[in-house]
Structures are given as C-alpha cells and as structure tokens.
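J.: Sequence plus predicted model, see below.
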Amino acid sequence: MPTPRRPLLLPLLCLPALLLGGCIQTAPVHRGETKVAPLTSSELAQSDVNRMATLGMRDNLDSLYRLLDKLYRRNPAEWRKAGSLSRDAAIQRVRSAIDSRAPWPELLGKRDIAALSLALSPDFKGDRVAAFIYASADMLIVAHNDKTEFYLVDSLDAQHIYNAARNIESAVWLLATRRNAAGQPLLLADEISERERNLSFEREFGKLIGRLDLLSEVLTEKYRRAVISYVQGLAGASFLQFLPVR
C-alpha cells in the first residue's frame, strides 16, 4: 500500500512562510514615538488653540534650526564669512540672535520680509545661510504678533499666518531658481543627480508650511464655530427650555 505524501508536503509548503516570518520579526521596526511635554502651570492660561500655536512655533523654529545646520553643511564657505571658528559656533550665534530677537548686523537693521528680501538678493555678500534663516524666523515671529508662546489674552490673525506660509513658499522658490552674479545658485540645497537624490530640504520646508497652513485654518474655524455656537445657544434658549407640568 503506497505511503500518503500529504504529511511530508505540508512542512515544505510552510517553510517559506516560516522563513518570511523570521525575517519580519528580526527586521528593525522602531521609528520613534510621540512625545508628551511635561505639564506646566502656565498651560492653565492656554486654550487649545493657544497650545497648538505654541507647539507649532516651537516646531517651526526647530525646523529652521535643522535647515540652518543642513545649509551650513552644504555651504561651508558661508559660515566662514563671519569669521566663526566652527560650524557649531556659527549655528549657536544665529540661534542666540533669534532667541533674543537681537538684530542681525549683516541685514542692516532690516526685519521681517525686508530682511528676507535682502538675504535672497543676488548682490548680498555676507553669510547668506545665517541671514536667510534669521530673516525667516523673524518673519514667522512677526506674523505671530511678535510672540513665541501664546495665552488666553493673546490673539492671532489667521491671514497673517497664512501669508507667512506663502512667504516661505516664495523664499524656497527663490532659493532654488535665483543665481548670483557668477551664475551659481544662491545656496546649495536639494540635489537630484545620477549619484544622489536628496530632497530633505524640501521635506523640512514642507513641514513648516503645513504647520502654518493648519494653524491658519484652525484660527479661521475658531471664529466660525464661535458664531455657530452663539446661534445654537439662541435656538436652544427658545426651543429647549423645560415646560411647567403643574
């Protein structure tokens, strides 16, 4: 009587699945996790929108600081123009100026969009990386009513936040398309070539623009919902009152 082959065939069929399962289990899958800031007493004076604006500003400045580091790595001649001893020293100098709202000497007293225009001028001779990042940060802070933290007594203009997002888009486009007197790009950033495909600058700028657009929409929706809630309150006052039963 012939021996059945099914018991021998089943392990052979399962073998690829077992090998694949082993590969999946050993592959690295950790990609970070969400972070929760410790609760502080100052948050008691913040609405949800205040907190969102505060976190958005923090993350946007962090994005600019990452871009500052990346641009210096791609354009090391820039940080040497100001006589900095190292790239890290140049980064710290720019961050300190932004945090303290101190004027940037090479921008000749200009602030906001005027400073951004000068930093992206083909004739600008100073440290363009520092000037560009400083001017971008200054423009963002001005759009947020010169604040980086927001509380119940503060107000934000949705149109100003929206305009700031468009300003960043324009700045990124100018950075990619303008040339200096020698016909070279103002700064080296993203690179697409046969050897390399580096779009990290575009992704970081995209995150910044996305946060600004989201905050602008939330601010607009906030006032719209306030009107709707007011109308609902009036309707409720007329139709949802308890009636006497005795």
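T.: Perfect, thanks for sending it.

J.: going forward, measure contacts and count neighbours with C-alpha atoms only.
T.: Fine.

J.: now what about stretch 88-98, what contacts it?
T.: For stretch 88-98, the external contacting residues (Cα atoms under 8 Å, 6 or more residues apart in numbering) are Tyr65, Leu68, Asp69, Trp79, Ser84, Pro103, Trp104, Ala130, Tyr134, Ala137, Asp138.

J.: which residues does the second one contact?
T.: Under the criterion of Cα under 8 Å, 6+ apart, the neighbours of Leu68 are Ile91, Val129, Ala130, Ile133.

J.: swap the cut-off to 7 Å and go again
T.: Ile91, Val129, Ile133 (Cα atoms under 7 Å, 6 or more residues apart in numbering).

J.: ok so, going back, buried only: go through the contacts of stretch 88-98 for me.
T.: Neighbour-count burial (16 or more other Cα atoms under 10 Å) is assigned, among the contacts of stretch 88-98, to Tyr65, Leu68, Asp69, Trp79, Pro103, Trp104, Ala130, Tyr134, Ala137, Asp138.

J.: Asn180 versus the most centrally placed residue in the chain, what's the distance?
T.: When Cα atoms, centre = their mean is applied to the chain, the residue found nearest the centroid is Leu208 (2.7 Å). Relative to Asn180, Leu208 is positioned 26 Å away (Cα to Cα, to the nearest Å).

J.: okay, now the one to match up with it:
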Amino acid sequence: MRPTAAACSTMFAIVLLAACSSAPTPRGEVKGASASSREMGQSDTNRVATLAMRANLESLYLLMDKLYRRNPGEWKKTGASREEVVKRVREAVEKRQTWDDLQGKHDIAAMALALSPDFKGDRVAAFIYATADMIVTAHGGKIEFFLIDGLDAQYLYNAARNIETAAWMLSNRRNTAGQPLLLSDEINAAERNLSFEREFGKIIGRLDLLAEFITEKYRRAGISYVQNLLGGSFLQFLPVR
C-alpha cells in the first residue's frame, strides 16, 4: 500500500523538525589567557600585540608540522627526530638564536636563503625559523610587549607583505631539479587541500589588523588632544550663582 499524501507530509515534517532541533556540531570555544602579574605592565595595545604575536608563532609552528607531514625527507636531513627538530626551531625563534643552515642570517635575508632553489639543508626548519624571525624583527625584536615598548605600523605592514611573497614562492618556485620547493597546498581531481593558504592568511590578517590598530591609536590620540582643547573652552559648566 502506498502512503497517502497526508502521511508523506507528516513524515517530512517530523524529519525536518528533528533536523532543526538537533544540536550544532561543536567547533570549540573562545578561551582567554590566564591573568598574570605581568599584565600590570601592559597597555591594551601591548596586550593585543602580545596575543597576536603568540597566535602568529603558533600558526607558523602548525605550518611546520603540516609541512613536515608532506615533506618528511626534510627533517631526515638533520639526523634527528622530527619532534627534536621542531623543539629546536621553537627554542631558536623564542630565544632569538641563529639557525646553522642559514649561515647566521636573520629576517628577510634568512627567508631569501631558505627559499632559494639551491638551498640544501632542512628547508622546512629554515623557512619557519626565518619567517618567524622576520615577524619578531618587525615587532622590534620582541615577543612580549610592555608600556616602554613601541611598534612601527609600517614594519608590521611590510611583514604582512613578506608573508604574502613567501607563500607565493612556496607555491610557485621550483628547486634545481624542477620540483616544488616544498609540497603544501594541493588541488586535483581527488583532493582540494588549501589549509596552508588559510593559515598563511590568518598570519597576514593579524599583522594587517595590528598595523592598522597602531596607526589608528596615534590618529585617535591627535583627535583626543583636539577634543580636550575644545572641551577646555566650550564644554565646561557655567556658574549659576
């Protein structure tokens, strides 16, 4: 026996209601950092810059892990385990040490060497270290910021453009054997993996937003100064007795 139109409508309504009432898939939740006494020496701008720096470094460490998964031959060049190389890179970045394969070079000079076609060392470690070092350099050589620290908006803007250039080189430049410098994003008939591009995009977005925030801070300071001058003359209560 075929179901009637009314029965079909009732079944459809039940399925639709069940779909609407089901809970959304959890995707995590925003979490703030634990309060510390060090924050007493930070302005709002210092705190934003510190959080952005930590997020950008964590993005680079995530990219390092993803690059090693796609290019396992790179960490094997070092003779150490992947975990050990990752630990060394983190320490070198956060303690402002040099990286042997980069011949003592830092920031954009180190990036240029890490992305050169004839580079022979562990390119993943060199690239992540050099990129992180460039970002830290753009922030005045610091990872954490306090009231005595200042940031140059143009350097932050330039750092964002450097990330864009590095991401393009990684996708398009070839080594001396004609192969990609490193395997990263992949688009083919069976797979569409743009996770590397998305992570680079997050770093670029944070740098651009911080640069604009720093610029806005000084612009607003000028406006506030003028407002205070005007307020001193025109926005005062007058005596009534």
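T.: Thanks, I have it. Just so you know, these numbers come straight off a predicted model, no measurement behind them.

J.: Superposed, how do the two chains score by TM?
T.: Once superposed, chain against chain, the TM-score is 0.94 (TM-score structural alignment, normalised by the length of structure 2); 238 aligned residues with a Cα RMSD of 1.6 Å.

J.: Can you tell me which of the contacts of Leu68 of structure 1 has the most neighbours?
T.: Among those, Val129 has the most neighbours (other Cα atoms under 10 Å), with 26 neighbours.

J.: Give me the aligned partner of it over in structure 2.
T.: Under the alignment (TM-score structural alignment), Val129 of structure 1 pairs with Val124 of structure 2.

J.: List the contacts of that match.
T.: Met64, Leu67, Tyr68, Glu74.

J.: Can you name the element that comes right after the helix or strand hosting it?
T.: Per DSSP states H and E: Val124 of structure 2 is located in helix 123-138. Next helix or strand after helix 123-138 of structure 2 toward the C-terminus (DSSP H and E): helix 153-172.

J.: Residues contacting that following helix, please?
T.: Contacts with helix 153-172 of structure 2, where a contact means Cα under 7 Å, 6+ apart, come from Ile135, Ala138, His139, Pro180, Leu181, Leu182, Ile204, Leu207, Asp208, Ala211, Ile214, Thr215.

J.: Buried ones among the contacts of Val124 of structure 2?
T.: Met64, Leu67, Tyr68, Glu74.

J.: can you tell me which of the contacts of helix 153-172 of structure 2 are in helices?
T.: Ile135, Ala138, Ile204, Leu207, Asp208, Ala211, Ile214, Thr215 (DSSP state H).

J.: what about burial for the residues you listed, which qualify?
T.: Of those, these count as buried by 16+ other Cα under 10 Å: Ile135, Ala138, Ile204, Leu207, Asp208, Ala211, Ile214.

J.: Which secondary structure state does Ala92 of structure 2 sit in?
T.: Three-state call for Ala92 of structure 2 (DSSP: H, G, I helix; E, B strand; the rest coil): helix.

J.: Could you check how many residues crowd around it?
T.: Neighbours around Ala92 of structure 2, by other Cα under 10 Å: 16.

J.: Leu13 of structure 1 too?
T.: 10.

J.: Give the equivalent position in structure 2 for it.
T.: By TM-score structural alignment, Leu13 of structure 1 lines up with Ser9.

J.: ok, now how distant is its match from Val124 of structure 2?
T.: Distance of Ser9 of structure 2 to Val124 of structure 2, given as Cα to Cα: 58 Å.

J.: Gln97 of structure 2 and Arg90 of structure 2, how far apart?
T.: As judged by Cα to Cα, Gln97 of structure 2 and Arg90 of structure 2 stand 10 Å apart.

J.: ok, those two, which is more surrounded?
T.: A count of neighbours by other Cα under 10 Å puts Arg90 above the other of Gln97 of structure 2 and Arg90, at 20 against 15.

J.: Quick check: the aligned residue for the more buried one in structure 1?
T.: Structural alignment (TM-score structural alignment) places Arg90 of structure 2 against Arg95 in structure 1.

J.: Also Asn175 of structure 2?
T.: Per TM-score structural alignment, the equivalent position to Asn175 of structure 2 in structure 1 is Asn180.

J.: Quick check, that match in contact with Phe124.
T.: No - Asn180 of structure 1 is not in contact with Phe124 according to Cα atoms under 7 Å; the separation is 8.8 Å.

J.: tell me the contacts of Arg179 of structure 1?
T.: Pro122, Pro185, Leu186.

J.: do that again at 6 Å, thanks
T.: Neighbouring residues of Arg179 of structure 1 by Cα atoms under 6 Å, 6 or more residues apart in numbering: Pro185, Leu186.

J.: before we move on, what about Ile187 of structure 2?
T.: No contacts exist for Ile187 of structure 2 under Cα under 6 Å, 6+ apart.

J.: what residue of structure 1 takes the place of it?
T.: Under the alignment by TM-score structural alignment, Ile187 of structure 2 pairs with Ile192 in structure 1.

J.: Still touching in structure 2? Go through the contacts of Leu68 of structure 1.
T.: On the basis of both residues aligned by TM-score structural alignment, their matches' Cα atoms under 7 Å, what survives of the contacts of Leu68 of structure 1 in structure 2 is Val129, Ile133.

J.: Find the nearest non-adjacent residue to Pro185 of structure 1, please.
T.: Arg179 (4.6 Å; Cα to Cα, 6 or more residues apart in numbering).

J.: In structure 1, point out the residues matching stretch 149-159 of structure 2.
T.: Counting by TM-score structural alignment, stretch 149-159 of structure 2 corresponds to 154-164 in structure 1.

J.: what do you get for stretch 40-56 of structure 2?
T.: Counting by TM-score structural alignment, stretch 40-56 of structure 2 sits on residues 44-60 of structure 1.

J.: in that stretch, what's buried?
T.: So for stretch 44-60 of structure 1, counting by 16+ other Cα under 10 Å, buried means Gln46, Val49, Asn50, Arg51, Met52, Ala53, Thr54, Leu55, Gly56, Met57, Asn60.

J.: wait, the first one sits on Glu149?
T.: The one in question is Gln46 of structure 1. No - Gln46 of structure 1 is beyond contact range of Glu149, at 9.5 Å (criterion: Cα atoms under 6 Å).

J.: distance of the residue nearest to Pro185 of structure 1 from Ser47 of structure 1?
T.: 45 Å.

J.: likewise Leu234 of structure 1?
T.: Leu234 of structure 1 sits 24 Å away from Ser47 of structure 1, going by Cα to Cα.
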